[in-house]
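# below: sequence and its predicted model.
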Amino acid sequence: MSTDTHVSNRWSSRYAYILAATGAAVGLGNIWKFPYIMGENGGGAFVFVYLICVLLIGIPVMMAEVVIGKRGRSTPANAVAHVATEAGHSSHWSIIGTMGVLAGFLILSFYIVIAGWAAAYVFYAGSGEFSSAAADPATNAEAIGTLFGNLVSSVPQLLVWTTLTMTAVIYVISKGVKGGLETAVTYLMPALLVLLVAIMTYSAVVGDFAAAFSFMFDIDFSKLTIEGVLVALGHAFFTLSLASGIMMVYGAYLPDGVSIAKTSIMIAIADTMVALIAGLAIYPIVFAHGLEPSAGPGLLFQSLPIAFGSMPMGDVVGTVFFVMIVFAAFTSAIALLEATAAYLEERQGMPRVKAAITAGIAIWICSLGTVFSLAGTEWAQINFGFMGSNIFDMLDYLTANILMPLGGLLISVFVGWIMKTEVIKEEFNLAQWQFTTVMVLLRWVAPLGILFVFANSVGLLDVIK
């Protein structure tokens, strides 16, 4: 079995890899989900627990996933099979890689639709929709709610924005690792950071920055529930794009001599900083305008546009804000498509362009399930029991609550117990005490933490209670 098919597909430098992996990790989860789940779960105490979880579980599992890709130098299934047989174990462990690619494929099928929402909001903000809605304060919230409702319930609108976004993603992936992925993140990630800091600065000036800072960093554990701890643990795991095939593929492209441990820590720090800066960009506006910090998923697409409409230069700021959201979503989307395209390129022998187009079209077809679910079309409203009442709910539940936790658990077990210890030590290149610490986290702490998240997500903890 050849395990170095992608030898020519390598990042040009450590910096390029860090940008790409950070771009994969930084997405809607940081700028959309993190602020609202923080608001729902007590603010500062939630942030504290989240950071601990990133340190003890997120970083070790990322290191484990990258080391499989780097050692196998292949797409996820082949990489895991190679590493397993190298250690004298069955190649059937390749199921870990297959699960990751499948999870990434299914995630992108609904993620690309939500990315399309952000693209639509760039148009709405730029055309003055927010300020028009704010012209009558009495109906401002209703007008913004109608704007969002019309978007998510309109099949033609969703198809247009989803298709445009998917086409752009396919184009980048068709250009290859250096010409597509690396070039895109080299420009998009610095631009994303500049826009985010600019909006945070603006929010600090026109919003209530003191209230936002206090909410995010004053630690009051009385506001944190057990459920909140499990949410923090789950988000710390998922925000780093683990168990979705991405980090194994990106690890396969990692140049020799690059430290897996140092780069994983840097990526986790960058990802966390983006999430925290996003909170400091959003919450000053939320508090200054009397909005609810625990507004849930509607915080980004309904609550904030209300504020933008009544702020000085609100249309400009709103446009810049949603351009930033598009950049964040796009860098994650190209990473998710890369895992599937790389599989088709290596396992099916497809040329890069054909692999990108084939993977993109297949995901676009699957995205129709989400489009018609959101629009309320009858055929997409299927009762999947505990997994939801439509195709979108089922895909979200299946990936977030089953495929990714199980994948993360298997990755921890595989590297912690199956992979050759001397190989891991060679690849990690750590001092003995550092290596021992990482292995304890992978063998015991990460699996137990992930099991708790999994048990909570499928309702097993409720049964126990």
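Cool, the structure landed. Predicted model, so just to flag it, every value in this text is computed and none were measured.

# can we go C-alpha only for contacts and neighbour counts from here?
OK.

# skip ahead from the helix ranked longest in the chain and say which helix or strand is next.
Scanning the chain for the longest helix, with DSSP state H as the assignment, gives helix 314-347. Per DSSP states H and E, the first helix or strand lying C-terminal to helix 314-347 is helix 352-374.

# buried sites along that next one?
The neighbour-count check on helix 352-374 (16 or more other C-alpha atoms under 10 Å) flags 352-353, 355-361, 363-364, 366-374 as buried.

# go on, stretch 227-238?
Gly228, Val229, Leu230, Val231, Ala232, Leu233, Gly234, His235, Ala236, Phe237, Phe238.

# and the third one, what does it touch?
Put plainly, it is Leu230. Contact analysis of Leu230 by C-alpha atoms under 8 Å, 6 or more residues apart in numbering lists Phe452, Val453, Asn456.

# any chance of CSV for the residues you listed, columns secondary structure?
Compiled in CSV, these are given as follows (DSSP: H, G, I helix; E, B strand; the rest coil):
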residue, secondary structure
Phe452, helix
Val453, helix
Asn456, helix
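
# does Leu300 touch Trp32 like I think?
Yes: counting by C-alpha atoms under 8 Å, Leu300 does reach Trp32; the two are 6.1 Å apart.

# excluding its backbone neighbours, what's nearest Phe287?
Leaving aside its chain neighbours, Phe287 sits nearest to Asp208 (6.0 Å; criterion: C-alpha to C-alpha, 6 or more residues apart in numbering).

# the strands in the chain, which residues?
Using DSSP state E, the chain contains no strands.

# for stretch 69-77, measure first residue to last.
Length of stretch 69-77, first residue to last, C-alpha to C-alpha, to the nearest Å: 10 Å.

# could you do stretch 285-299 as well?
So stretch 285-299: terminal residues 11 Å apart, C-alpha to C-alpha.

# can you give me the buried ones in it?
Ile285, Val286, Phe287, Ala288, His289, Leu291, Pro293, Ser294, Ala295, Gly296, Leu299.

# and if you look at stretch 434-449?
Here stretch 434-449 shows Phe435, Val438, Met439, Leu441, Leu442, Arg443, Val445, Ala446, Pro447, Gly449 as buried, counting by 16+ other C-alpha under 10 Å.

# quick one: contacts for the second one?
Under the criterion of C-alpha under 8 Å, 6+ apart, the contact partners of Val438 comprise Pro60.

# run the last query once more with 10 Å
The neighbourhood of Val438, defined by C-alpha atoms under 10 Å, 6 or more residues apart in numbering, consists of 56-57, 59-61, 63-64, 261, 416, 428, 430, 432, 445.

# this is the other structure I want to compare:
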Amino acid sequence: MNNRSSLHGYWSSRFSFILAVAGSAVGLGNIWKFPYIAGVNGGGAFVLVYLLCVFLIGLPILVSEILIGRMGRRNPVASMRHLSLESSSLPYWQYVGLAGVLSGILILSFYSVIAGWSLSYIFKSFSHSFIDSTSTLQNPIINNVESIFDNLINDWKIMLFWHTLFLYMTFCVVARGIKGGLEKAIRVLMPLLILLLIGLLFYSIFNGDFIESVYFMFAPKFSELTASGVLIALGHAFFTLSVGMGAIMAYGAYLPSDLSIGKISIAVVFADTLIAIIAGLVIFSVVFANGLDPEQGPGLIFVSLPMAFGSMPFLGNWLGGGFFAGIFFCLLSLAAWTSAISLMEPAVAWLIEKFHIDRFKAALIIFLIIWFVGLGNVFSFNLLSEFTFLQGTIFDNLDYLTSNIMLPIGGLLIVIFAGWIIKEERLSMQLDKSKGFYFKLWLFLSKYIAPAAVLIIFVSSIGILSL
């Protein structure tokens, strides 16, 4: 049995933990990437391959991270150090945890910049900035939606304001601890996110081209599913669950010992996938209804969607496309916020345990570090846009470093650590004392299949493998 106890408290229920991990996993990628890559890579055929990859690769790694966190009961660095020494291995495994903490800091430094755009667009949407109020048409779209986005990213002062505000929102939650901060916030934010998503789904069914959206994402077009598409499905199955950066490990440290890791992990995978699918149906119903081409990334969210929502009809005197665009960007901001909380928590927990300082001071220090690193990402779009090296701007390089190198390597080493370093008896005490079929399946996937798959993702992401 594990006699170690968490220094930071525990989640009060299984439901809270599922919401927290799902909130970490559900982020911008679910909304602006998954629907598009599914649609252009075979629709339903891609979704089937993706689900297979999630359960064979993503799920075992997710279980491994939660497992390490709960067994170690500390921040990712200390947990991996403790478990490696307990397993008579070298303590150098702690640096995998340290790399995860660093990944979270770097990712949040540019994630907060993008999330700041979403906060900005909430106000732009509700103020009908995408509607030309001088026109005599019922609900005309403004012609310079793209210039609105360009004006935003070219103004470093405005960018800095939204970057700071979003980070401050995240700091306010993390600084209050597990039950008073993280759990209390997550139990409000995730249900609100789901409620907004359902509302937008009904809106898109009645006002968008819902049938075309369903066909785009789910019609099984096997002829369009190439080897490259399978590799994309494999990569997204890994990245979508927030593994490899210590966030899930930190959350796992607060999981009570009597809750089933396997059942919780399956629930998280279902929630993450379902939210991504519904978001895709909403987005492309609106996009197709306005004759726009499907795409992904910032171009979809901050240009195409405002154009599409701006052209949607009014429901009454004020409930028009601008209102529902505002609801959408509230949804996007909530998804980013729940992910950001999980990115900040591992570093804060490490600082508290390493230097024995209180949570408020630790959260403030991490907030300032991330804010300062984020300046380079803010300026990448304006003041330093001409300053490029290696992969491009500072923003581009941090994105490449974390997404293509640090996360795949971190995920690979974490699943190897769980499958090969921790003793099997200790694993079975946490997962299944009888060592039944599902335990043996997880162990096999963690030892052989998941490491091989993540290695393929890594060599593909750095350009060594291309299909």
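That came in fine, so what should we check first? None of these values were measured; they are calculated from a predicted model.

# quick check: Ile68 of structure 2 touching Ile414?
Yes: the pair Ile68 of structure 2 / Ile414 is scored as a contact, 8.6 Å apart, by C-alpha atoms under 10 Å.

# looking at the two, which is more packed in?
Ile414 (30 against 27; other C-alpha atoms under 10 Å).

# correct me, but that one touches Ala99?
No: counting by C-alpha under 10 Å, Ile414 of structure 2 stays clear of Ala99, with 11.1 Å between them.

# common neighbours of those two, please.
Listed as contacting both Ile414 of structure 2 and Ala99 by C-alpha under 10 Å, 6+ apart are Gly244, Met245, Gly246.

# what's the local residue count around Ser457 of structure 1?
19.

# returning to that earlier point: would CSV of the shared contacts of Ile414 and Ala99 of structure 2 with neighbour count and distance to Glu224 of structure 2 be doable?
Supplementary listing: the shared contacts of Ile414 and Ala99 of structure 2 in CSV, determined by neighbours: other C-alpha atoms under 10 Å; distance: C-alpha to C-alpha, whole Å:
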residue, neighbour count, distance to Glu224 of structure 2
Gly244, 32, 30
Met245, 32, 33
Gly246, 34, 36
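
# quick one on the thing from earlier: out of the contacts of Val438 of structure 1, which end up buried?
Of the contacts of Val438 of structure 1, these count as buried by 16+ other C-alpha under 10 Å: Leu56, Ile57, Ile59, Pro60, Val61, Met63, Ala64, Ala261, Gly416, Phe428, Leu430, Val445.

# nearest spatial neighbour of the second one, skipping sequence neighbours?
Right, Ile57 of structure 1. Per C-alpha to C-alpha, 6+ apart, closest to Ile57 of structure 1 is Ala446, 5.0 Å.

# how near is Met190 of structure 2 to Lys184 of structure 2?
11 Å.

# likewise for Leu259 of structure 2?
Taken as C-alpha to C-alpha, the span from Leu259 of structure 2 to Lys184 of structure 2 is 20 Å.

# common neighbours of Met190 and Lys184 of structure 2, please.
Common neighbours of Met190 of structure 2 and Lys184 (C-alpha under 10 Å, 6+ apart) are Ser16.

# hmm, back to that, gap between the longest helix of structure 1 and the chain center?
10 Å (C-alpha atoms, centre = their mean, to the nearest Å).

# same check on stretch 72-87 of structure 1?
Worked out by C-alpha atoms, centre = their mean, stretch 72-87 of structure 1 lies 25 Å from the chain centre.

# structure 2: matching residues for that stretch?
Mapped onto structure 2 using TM-score structural alignment, stretch 72-87 of structure 1 covers residues 72-87.

# can you give me the buried ones in the matching stretch?
Buried-residue list, stretch 72-87 of structure 2, by 16+ other C-alpha under 10 Å: 72-84.

# in TSV, list those residues along with distance to Trp162 of structure 2.
Shown next, in TSV, are the buried residues of stretch 72-87 of structure 2 (distance: C-alpha to C-alpha, whole Å):
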residue	distance to Trp162 of structure 2
Gly72	36
Arg73	35
Arg74	32
Asn75	29
Pro76	30
Val77	31
Ala78	34
Ser79	35
Met80	36
Arg81	38
His82	39
Leu83	40
Ser84	41
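
# restricted to helices, list those residues.
Gly72, Pro76, Val77, Ala78, Ser79, Met80, Arg81, His82, Leu83, Ser84.

# need the max-distance pair from those residues.
Pro76 and Ser84 (12.1 Å; C-alpha to C-alpha).

# let me see the contact set for Ser127 of structure 1.
Applying C-alpha under 10 Å, 6+ apart, the residues near Ser127 of structure 1 are Tyr121, Asp315, Val316, Thr319.

# for the last one, the count of nearby residues, please.
Right, Thr319 of structure 1. With other C-alpha under 10 Å as criterion, Thr319 of structure 1 counts 22.

# re the thing from before, what's the spacing between the residue nearest to Ile57 of structure 1 and Pro76 of structure 1?
Distance from Ala446 of structure 1 to Pro76 of structure 1, by C-alpha to C-alpha: 21 Å.

# over to Gly279 of structure 1?
Taken as C-alpha to C-alpha, the span from Gly279 of structure 1 to Pro76 of structure 1 is 34 Å.

# and if you look at Glu142 of structure 1?
Glu142 of structure 1 is 47 Å from Pro76 of structure 1, by C-alpha to C-alpha.

# hmm, back to that, where do the contact lists of Leu300 and Trp32 of structure 1 overlap?
Ile282, Ile325.

# burial count for Ser91 of structure 1?
17.

# right, I mislabeled it, should have said Leu274 of structure 2
13.
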